[in-house]
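Peer 1: What follows is a protein structure lacking sequence information:
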């Protein structure tokens, strides 16, 4: 199946920022998940940040091609995502909203087949913002484009292009964003089956300050994940993640400003996921 444009360069983002695993966490987070007899998944999250604790309860229920995801927070907000998959061949329709915000509703439509992946998002307002992206590929190459249109201003508000290439153990991606004014180059390389390097470089097309992130990820023999990354500001981050045999996962992350070691205390955070 064709990939979405947001998946172009996802290997690099997974190393530098995390995806399902390897997410750098500089707060204190505790998660507990369980499943009811009716098949409803419940996930309770507690996060402590800057002397403040936040709680959230996420409920996930899937029945056939139907899905309902709702997250209740201590800020009196409810994030809801309802979806219907295969409403037509290759078509998935979703509706998302953050209650009670009446302006947050979005209608999402995905169409995917062997050759193309189309994504459409329409704001559920009187003057909605509409975004459309399309991606396709040929052999080991993927490419795509996206555009956003503001009905309030009756004008295109943003657009961009992306190109990705998989060559053996290497993955390359180039994104032209912000109306083609920002260039982002991304690269990942599998040094071995257990070690991967990644780099992300961003600069304005017309010239200006260059930003970069460099990272390395390694999977140990015991299954633990080690990650280290550094950016253009001299910020060094490290992560250790271990999944226990009983299903629990522990993540320890730290961040250090190498250019101001004596004047700025390092950040240390952890996350514990209880199955």
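Peer 2: Sure thing, it's come through. This one's a predicted model, so the numbers in the text were calculated from it and none came from an experiment.
Peer 1: Going by C-alpha atoms from here, please, whenever you check contacts or count neighbours.
Peer 2: Fine.
Peer 1: who does the helix or strand encompassing residue 54 touch, helix- and strand-wise?
Peer 2: For residue 54, the host element (DSSP states H and E) is strand 52-63. With contacts taken as 3 or more C-alpha pairs under 8 Å, 6 or more residues apart in numbering; DSSP states H and E, strand 52-63 sits against strand 41-49, strand 66-73.
Peer 1: closest to residue 240 out of the ones you listed?
Peer 2: Among the helices and strands packed on strand 52-63, strand 41-49 comes nearest to residue 240, with 18.8 Å by C-alpha to C-alpha.
Peer 1: How about residues contacting that closest one?
Peer 2: With C-alpha atoms under 8 Å, 6 or more residues apart in numbering as the test, strand 41-49 has contacts from 27-36, 53-61.
Peer 1: Show me what counts as buried in that strand.
Peer 2: Across strand 41-49, burial judged by 16 or more other C-alpha atoms under 10 Å covers 41, 42, 43, 44, 45, 46, 47.
Peer 1: And residue 219, how far from residue 13?
Peer 2: Noted for residue 219: a distance of 17 Å to residue 13, by C-alpha to C-alpha, to the nearest Å.
Peer 1: neighbour-wise, which of those two wins?
Peer 2: Set residue 219 next to residue 13 and count neighbours by other C-alpha atoms under 10 Å: residue 13 wins out with 19 against 15.
Peer 1: put this beside the first:
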């Protein structure tokens, strides 16, 4: 598939991942294995409060097709088919969920050297249709997306944004929530491999006249250990330690507390992903 410009959903994603990815306040254990036939199997157990949830997933790749199936303790079955190069520079994704048939969707992504396009259609009688497009070159991308509800005949969303990607930094400005929210972010990479980075994000809500400012970053202590932090103007301080206990097996410890209300109980989470 050609290395075209990014999808609209990728604009600002680097900053979002630095500020939110891998932060968890539950206890989770997952074990992944791969059979000789190439089938990957992952079993997960999550404790939220005093309740446990379990799921088992399998993944199989054949030529340009990837099949992913997951079953959870509530008897929900989620199946995703991803087909690359179904047409030149095109990827098709079909997601199904049983017994909730209305949760299914079909997505088509098209990548060109200077443009990308994505369309998502829900698999129900009166579907919601999402369309997005991005154009760009030399690390600059302009994009927009819209959602249309065929039942009500109204737009569910329309957003626009611009992203700038360079070897040592990423920047983005997104106008979201039908023009009500303006979100700007900046990520600066402290090393060539982008293992250590600093990030700042500001969000402005025009209807509520509220500004939210968040700073954070990630620092690679050594090749196996990464520390992440984040702090917003509401006083919420989060920290995360991620360590590769052995190749492809990751231990993540994260926490968050309110610096303006130290009497509140901090949140803590632990996740262990094992891959024998």
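Peer 2: Yep, that arrived. Predicted model only: the values in this text are computed from it and were never measured.
Peer 1: Mind checking the TM-score on these two?
Peer 2: Once superposed, the chains reach a TM-score of 0.93 (TM-score structural alignment, normalised by the length of the first structure), with 270 aligned residues with a C-alpha RMSD of 1.5 Å.
Peer 1: and the angle from the strand holding residue 54 of the first structure to strand 41-49?
Peer 2: 160 degrees (axes from the mean of the first three to the mean of the last three C-alpha atoms, to 10 degrees).
Peer 1: wait, which of the helices and strands packed on strand 52-63 of the first structure is closest to residue 141 of the first structure?
Peer 2: Closest among those, once you apply C-alpha to C-alpha, is strand 66-73, at 32.3 Å.
Peer 1: Superpose on the second structure and give me the mean offset of that closest one.
Peer 2: Average distance, strand 66-73 of the first structure versus aligned residues of the second structure after superposition (mean C-alpha distance after the TM-score superposition for the first structure): 0.9 Å.
Peer 1: so what's residue 73 of the first structure up against?
Peer 2: Per C-alpha under 8 Å, 6+ apart, neighbours of residue 73 of the first structure: 54, 55, 56, 57.
Peer 1: And the buried ones among those residues, selectable in PyMOL?
Peer 2: A single PyMOL command selects the buried members of these (16+ other C-alpha under 10 Å):
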select buried, resi 55+56+57
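Peer 1: and in the second structure, which of the contacts of residue 73 of the first structure remain?
Peer 2: Shared with the second structure under both residues aligned by TM-score structural alignment, their matches' C-alpha atoms under 8 Å, the contacts from the contacts of residue 73 of the first structure are 54, 55, 56, 57.
Peer 1: could these go into CSV alongside distance to residue 67 of the first structure?
Peer 2: Shown next, in CSV, are those (distance: C-alpha to C-alpha, whole Å):
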residue, distance to residue 67 of the first structure
54, 26
55, 23
56, 19
57, 17
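Peer 1: and the closest residue to residue 36 of the first structure other than its chain neighbours, how far is that from residue 265 of the first structure?
Peer 2: Spatially, and ignoring its direct neighbours in sequence, residue 36 of the first structure is nearest to residue 42 (7.8 Å; C-alpha to C-alpha, 6 or more residues apart in numbering). Here residue 42 of the first structure is placed at a distance of 36 Å from residue 265 of the first structure (C-alpha to C-alpha).
Peer 1: can you check residue 150 of the first structure too?
Peer 2: From residue 150 of the first structure across to residue 265 of the first structure, the span is 43 Å (C-alpha to C-alpha).
Peer 1: Which of those two has more residues huddled nearby?
Peer 2: Taking neighbours as other C-alpha under 10 Å, residue 150 of the first structure and residue 265 compare with residue 150 leading, 16 against 11.
Peer 1: pretty sure the more buried one contacts residue 158?
Peer 2: No: in this structure residue 150 of the first structure lies outside contact range of residue 158 using C-alpha atoms under 8 Å: 9.1 Å.
Peer 1: The helix or strand where residue 142 of the first structure lies vs the second structure, mean deviation?
Peer 2: Using DSSP H and E, residue 142 of the first structure maps to strand 141-150. Per the superposition on the second structure, strand 141-150 of the first structure and its aligned residues are separated by 0.7 Å on average (mean C-alpha distance after the TM-score superposition for the first structure).
Peer 1: Quick check: what element follows that strand along the chain?
Peer 2: strand 155-167.
Peer 1: Residues contacting the very next helix or strand once past that following strand, please?
Peer 2: The helix or strand immediately downstream of strand 155-167 of the first structure is strand 170-177, counting by DSSP H and E. Applying C-alpha under 8 Å, 6+ apart, the contact partners of strand 170-177 of the first structure are 8-9, 11, 159-166, 182-190.
Peer 1: could you pull out the helices for the first structure?
Peer 2: 10-16 (DSSP state H).
Peer 1: I'd like the distance from the residue nearest to residue 156 of the first structure when sequence neighbours are not counted to residue 121 of the first structure, if you could.
Peer 2: Nearest in space to residue 156 of the first structure, with sequence neighbours left out and distances taken as C-alpha to C-alpha, 6+ apart, is residue 149 at 4.3 Å. The gap separating residue 149 of the first structure from residue 121 of the first structure is 10 Å, by C-alpha to C-alpha.
Peer 1: what do the two both touch?
Peer 2: Joint contacts of residue 149 of the first structure and residue 121 (C-alpha under 8 Å, 6+ apart) are 130, 131.
Peer 1: for the helices and strands packed on strand 52-63 of the first structure, which one sits closest to residue 239 of the first structure?
Peer 2: If you check each of these against residue 239 of the first structure by C-alpha to C-alpha, strand 41-49 wins as the nearest, at 18.0 Å.
Peer 1: so how much does the closest one differ from the second structure once superposed?
Peer 2: Superposing on the second structure and averaging over aligned pairs (mean C-alpha distance after the TM-score superposition for the first structure), strand 41-49 of the first structure comes out at 0.6 Å.
Peer 1: just the angle between that strand and strand 66-73, please?
Peer 2: Going by the same axes, to 10 degrees, strand 41-49 of the first structure makes 30 degrees with strand 66-73.
Peer 1: can you pull the buried residues of the strand holding residue 142 of the first structure?
Peer 2: Neighbour counts over strand 141-150 of the first structure (16+ other C-alpha under 10 Å) mark 142, 143, 144, 145, 146, 147, 148, 149, 150 as buried.
Peer 1: Output these in CSV, with distance to residue 131 of the first structure appended to each entry.
Peer 2: Below are those laid out as CSV (distance: C-alpha to C-alpha, whole Å):
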residue, distance to residue 131 of the first structure
142, 20
143, 17
144, 14
145, 11
146, 7
147, 6
148, 4
149, 6
150, 9
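Peer 1: residues in contact with the closest residue to residue 172 of the first structure other than its chain neighbours?
Peer 2: Computed as C-alpha to C-alpha, 6+ apart, the closest residue to residue 172 of the first structure that is not its neighbour in sequence is residue 187, at 4.5 Å. Residues near residue 187 of the first structure by C-alpha under 8 Å, 6+ apart: 9, 12, 170, 171, 172, 173, 198, 199, 200.
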